[in-house]
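Undergrad: Sharing a model that was predicted from the sequence below.
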Amino acid sequence: MSLATVHGVVIDGVRGVMVRVEVAVSDGLPSVGVVGLPDASVAESRWRARCAVEASGQAWPNRRITVSLSPAEVRKHGAGLDLPIAVGVLVGASARPPDRLATTGFIGELGLDGRLRRSAGLLAAVLAARAAGLAAVVVPAEGTADLAKVPGIVVTRARDLAQVCAFLAGAEEASSTAPDHEESTAGPAVGAPPCDPLDLRDVRGHDLPRWALEVAAAGGHHLALVGPPGVGKTLLAQRLPGILPPLTEDRSLEVAAIHSVAGLPRSSLLLAEPPIASPHHSASAAALLGSARGGRVTPGSVTLAHHGVLFLDEAPEFTRPALEGLRQPLESG
């Protein structure tokens, strides 16, 4: 029996959790079994991995294959484990594991043609790999040019499984830098200022409300703006993030990871300006506070406003369950 160990990542809530993918290739009737509390999408990865391996010109071992996902008590969901499972099978069938395997994480969904596709929460997964002490991580090349800006870890981008095999064999990372057309749309670097910020200088008059905004920004206080329609409450609230201190590098990446799990556009993820979330007053408690279903967590407006501003326009119009759900976060700060 030959055994291979590959590092993968799954999303748990709004953070990444390292998964140890152990693949045992042994004698016996040809079969593939996945253990370790996988959901349907992870259990089906064995078929995607097999088709991708064969499409990449590699031989799928005609032996008994057992895939163990550790820690076993954590529910594994999503297609991000396709790549580490495929790499584990290929390494387990070979005589000698590559030197890069022990310090490299693998994240990505596999197509039947061997192409790599990005999965939800990719930035959170990369940050989890960095926190685990890995030196490098292999991710899909599609739409991931901004991940190269994450400090402390080498991000290698591959188009398909064949490129990953070449990387493990010691070849140069041809796709470690993005194509020219992708670099031009990759977005700003970590800590970059916003392109067109809303500035408090746009507000004329309102000396007392402006002073209240400055006090709230300096002390991190909650703020209630009360007045008739059209006096500028929304105008002032939208400019509060512009006078908050810029996000540090770690906080900027933390906010970006939350937004990546939520599937928001990536063009504005790596900004130094604190985020602002402004839900409509008809939003449900789940939309405001977040929800969990089938092991997947959908961040709500409260989470999306992390390290920033949660603006509740027409606050009395929100439903009672939504406002009751905000009581403890407001009291605890």
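TA: Great, that's in hand. Quick caveat, the model's predicted, so the values are computed rather than measured.
Undergrad: Please make it C-alpha for all contacts and neighbour counts, starting now.
TA: Fine.
Undergrad: Confirm that residue 208 sits in a helix.
TA: Yes. With DSSP: H, G, I helix; E, B strand; the rest coil as the criterion, residue 208 is located in a helix.
Undergrad: what about it, distance to residue 215?
TA: 11 Å (C-alpha to C-alpha, to the nearest Å).
Undergrad: Take this one as well and set it beside the first:
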Amino acid sequence: MTLAVLKSRALAGMQAPEVTVEVHLANGLPSFTIVGLPETEVKESKDRVRAALQNARFEFPSRRITVNLAPADLPKESGRFDLPIALGILAASGQMPANKLDDYEFAGELSLSGELRPIRGALAMTFAMTAQSSNAPNGKSRAFILPRANADEAALVTDARILPADSLLQVCAHFSSAQAETRLSRHIAEPQPRLPGYMDFSDVKGQLQAKRALEVAAAGGHSVLLMGPPGTGKSMLATRFPGILPPMSDRDALESAAVQSLTSGFSSAAWKVRPYRSPHHTATAVALVGGGSPPRPGEISLAHRGVLFLDELPQFDKRVLEVLREPLESGRITISRAARQADFPAQFQLIAAMNPCPCGYLGHTVKQCRCTPDNILRYQNKISGPLLDRIDMQILVPALPHDELLNAAQGESSAAIATRIEQVCALQLARQGKQNNALSASEIDQLCKPDNAGEKLLRGAMTRLNWSARGYHRALKVARTIADLSGAENIAASHVAEAIQYRRALSQA
């Protein structure tokens, strides 16, 4: 036999299209050629595969070797094709059986000694494999052979049959021997030890209004801007925010883990832990939304189903902040290049923090602001109106008097707050199948209609504060969440009044 055909997967954004690895041996001067739009890492696999086969005591054929990675128009990158290429050479040269290769998919980077090293995107590849198997006409499913270091994350897809291996020799023994003890066994994800809890809200003294606002934000999935002088607890509140979010469902956890696996940043110990990303204000637009060649996810995608905290918001480059506008609306980001497009999920909850002025002490009870009105206006205008309009809640976090800070009692725990939020989220899912922040315009008209007094109050606020139609709808969604927290079926004027207070921070500064 001079031709062997194996299956593997490439990565294209969150997708993992199937790749057919064809290995052909022909007569002629010895050569090793890889075709099918390989990137540099794939081209270098020739040297890794040759050394791995020789160090594993296999014969490297002194023939004309051609490896085709199909489809030819799909770019192939990383070392994940080392394992299927090596196995294809062995099968085509008759050094291992080839009759069972079609029942498996393969991925893994080889060291020069033949050991298998971990790869990126194992979870996304497993997702794609099981989805393709479930949609196949014959219902035939393949097993996935991959490095042992990737087994835990791949096994999170419960329908997949994962066969981890430590080396090329182990994989060859699986196909060459009929003895059960030499064959690869299916990997089952082990239950993870209990993780330490999130930081607790009880550590934050005072700031009852800000805590209440964050509870509303967590219950409805709303974005928040915290504004106040330095040292008032804005960052402290933000870091504790993930601890009051509702527990992640299996589907949400798998989506989040799949994005993390694309950057080799996923650990099975973080299963069902809300991601918390806090990029520095020097981050570029590509770092924030993703990009590169091939496209990789940015911070907004790595925060999928979790929290994106942007501290010192006006210090970010204005052009960088503007790229957040579309993802805040759609929950996705599409990175377009001349040759390809990559689509990543970005359903994050934005928590941003800023000072009210350049020196930070505008409105402080003790220290006096030294900024001129022009400096204050220029500083606040670094956040554009369209972006600010997309942030549901804008909260003042004032400086507390020393006596109040020192004598304040311990606050409510995150566990108590999370219990209320979990109940409210369950109510929203039962009523509309989503959190309130994701309601469409027609659903807002149906589910967020206030009473007459509330409607009158909201119209007056829209006129005085110059709200756009988007601001009006977002205030209605926040009012719906406040009503849900109070157990009210209808939105009353008191709920609308509280929602209005959550969109006035910059006008009060």
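TA: That came through, no problem. None of these values were measured; they are calculated from a predicted model.
Undergrad: Which one's more surrounded, residue 208 and residue 215 of structure 1?
TA: Using other C-alpha atoms under 10 Å as the criterion, residue 208 of structure 1 and residue 215 rank with residue 215 on top: 14 against 9.
Undergrad: Just give the closest residue to that one, not the sequence neighbours.
TA: Nearest residue to residue 215 of structure 1, sequence neighbours excluded (C-alpha to C-alpha, 6 or more residues apart in numbering): residue 221, at 7.7 Å.
Undergrad: What's the separation between the one you found and residue 208 of structure 1?
TA: Distance of residue 221 of structure 1 to residue 208 of structure 1, given as C-alpha to C-alpha: 16 Å.
Undergrad: How about residue 143 of structure 1?
TA: Noted for residue 143 of structure 1: a distance of 45 Å to residue 208 of structure 1, by C-alpha to C-alpha.
Undergrad: and what of residue 195 of structure 1?
TA: Residue 195 of structure 1 sits 29 Å away from residue 208 of structure 1 when distances are taken as C-alpha to C-alpha.
Undergrad: Also residue 247 of structure 1?
TA: In this view, residue 247 of structure 1 and residue 208 of structure 1 are 27 Å apart by C-alpha to C-alpha.
Undergrad: for residue 242 of structure 1, same thing?
TA: Residue 242 of structure 1 sits at a distance of 18 Å from residue 208 of structure 1 (criterion: C-alpha to C-alpha).
Undergrad: Also residue 111 of structure 1?
TA: For residue 111 of structure 1, the distance to residue 208 of structure 1 equals 58 Å [C-alpha to C-alpha].
Undergrad: swap in residue 192 of structure 1?
TA: Residue 192 of structure 1 is 31 Å from residue 208 of structure 1, by C-alpha to C-alpha.
Undergrad: now swap in residue 161 of structure 1 and tell me
TA: Note on residue 161 of structure 1: its distance to residue 208 of structure 1, by C-alpha to C-alpha, is 61 Å.
Undergrad: One more: residue 163 of structure 1?
TA: 61 Å.
Undergrad: swap in residue 63 of structure 1?
TA: 76 Å.
Undergrad: Same check on residue 7 of structure 1?
TA: 55 Å.
Undergrad: same check, this time on residue 53 of structure 1
TA: Distance, residue 53 of structure 1 to residue 208 of structure 1, using C-alpha to C-alpha: 66 Å.
Undergrad: Then residue 32 of structure 1?
TA: As judged by C-alpha to C-alpha, residue 32 of structure 1 and residue 208 of structure 1 stand 69 Å apart.
Undergrad: Same question for residue 117 of structure 1.
TA: According to C-alpha to C-alpha, residue 117 of structure 1 and residue 208 of structure 1 sit 52 Å apart.
Undergrad: just residue 130 of structure 1 next, same as before
TA: Separation of residue 130 of structure 1 from residue 208 of structure 1 (C-alpha to C-alpha): 46 Å.
Undergrad: Residue 50 of structure 1 now?
TA: For residue 50 of structure 1, the distance to residue 208 of structure 1 - C-alpha to C-alpha - is 66 Å.
Undergrad: Could you do residue 152 of structure 1 as well?
TA: Taken as C-alpha to C-alpha, the span from residue 152 of structure 1 to residue 208 of structure 1 is 45 Å.
Undergrad: What of residue 8 of structure 1?
TA: Using C-alpha to C-alpha, residue 8 of structure 1 is found at 53 Å from residue 208 of structure 1.
Undergrad: Grab the nearest non-local neighbour of residue 404 of structure 2.
TA: residue 206 (7.5 Å).
Undergrad: Repeat that for residue 233 of structure 1.
TA: Excluding the flanking residues, the one nearest residue 233 of structure 1 by C-alpha to C-alpha, 6+ apart is residue 225, at 6.1 Å.
Undergrad: same thing with residue 249 of structure 2?
TA: residue 272 (7.7 Å).
Undergrad: right, and that neighbour touches residue 248 too?
TA: Yes. The pair residue 272 of structure 2 / residue 248 is scored as a contact, 5.7 Å apart, by C-alpha atoms under 8 Å.
Undergrad: List the buried residues of the longest strand anywhere in structure 2.
TA: Counting by DSSP state E, the longest strand found in structure 2 is strand 18-26. Judged by neighbour count (16 or more other C-alpha atoms under 10 Å), strand 18-26 of structure 2 contains these buried residues: 18, 19, 20, 21, 22, 23, 24, 25.
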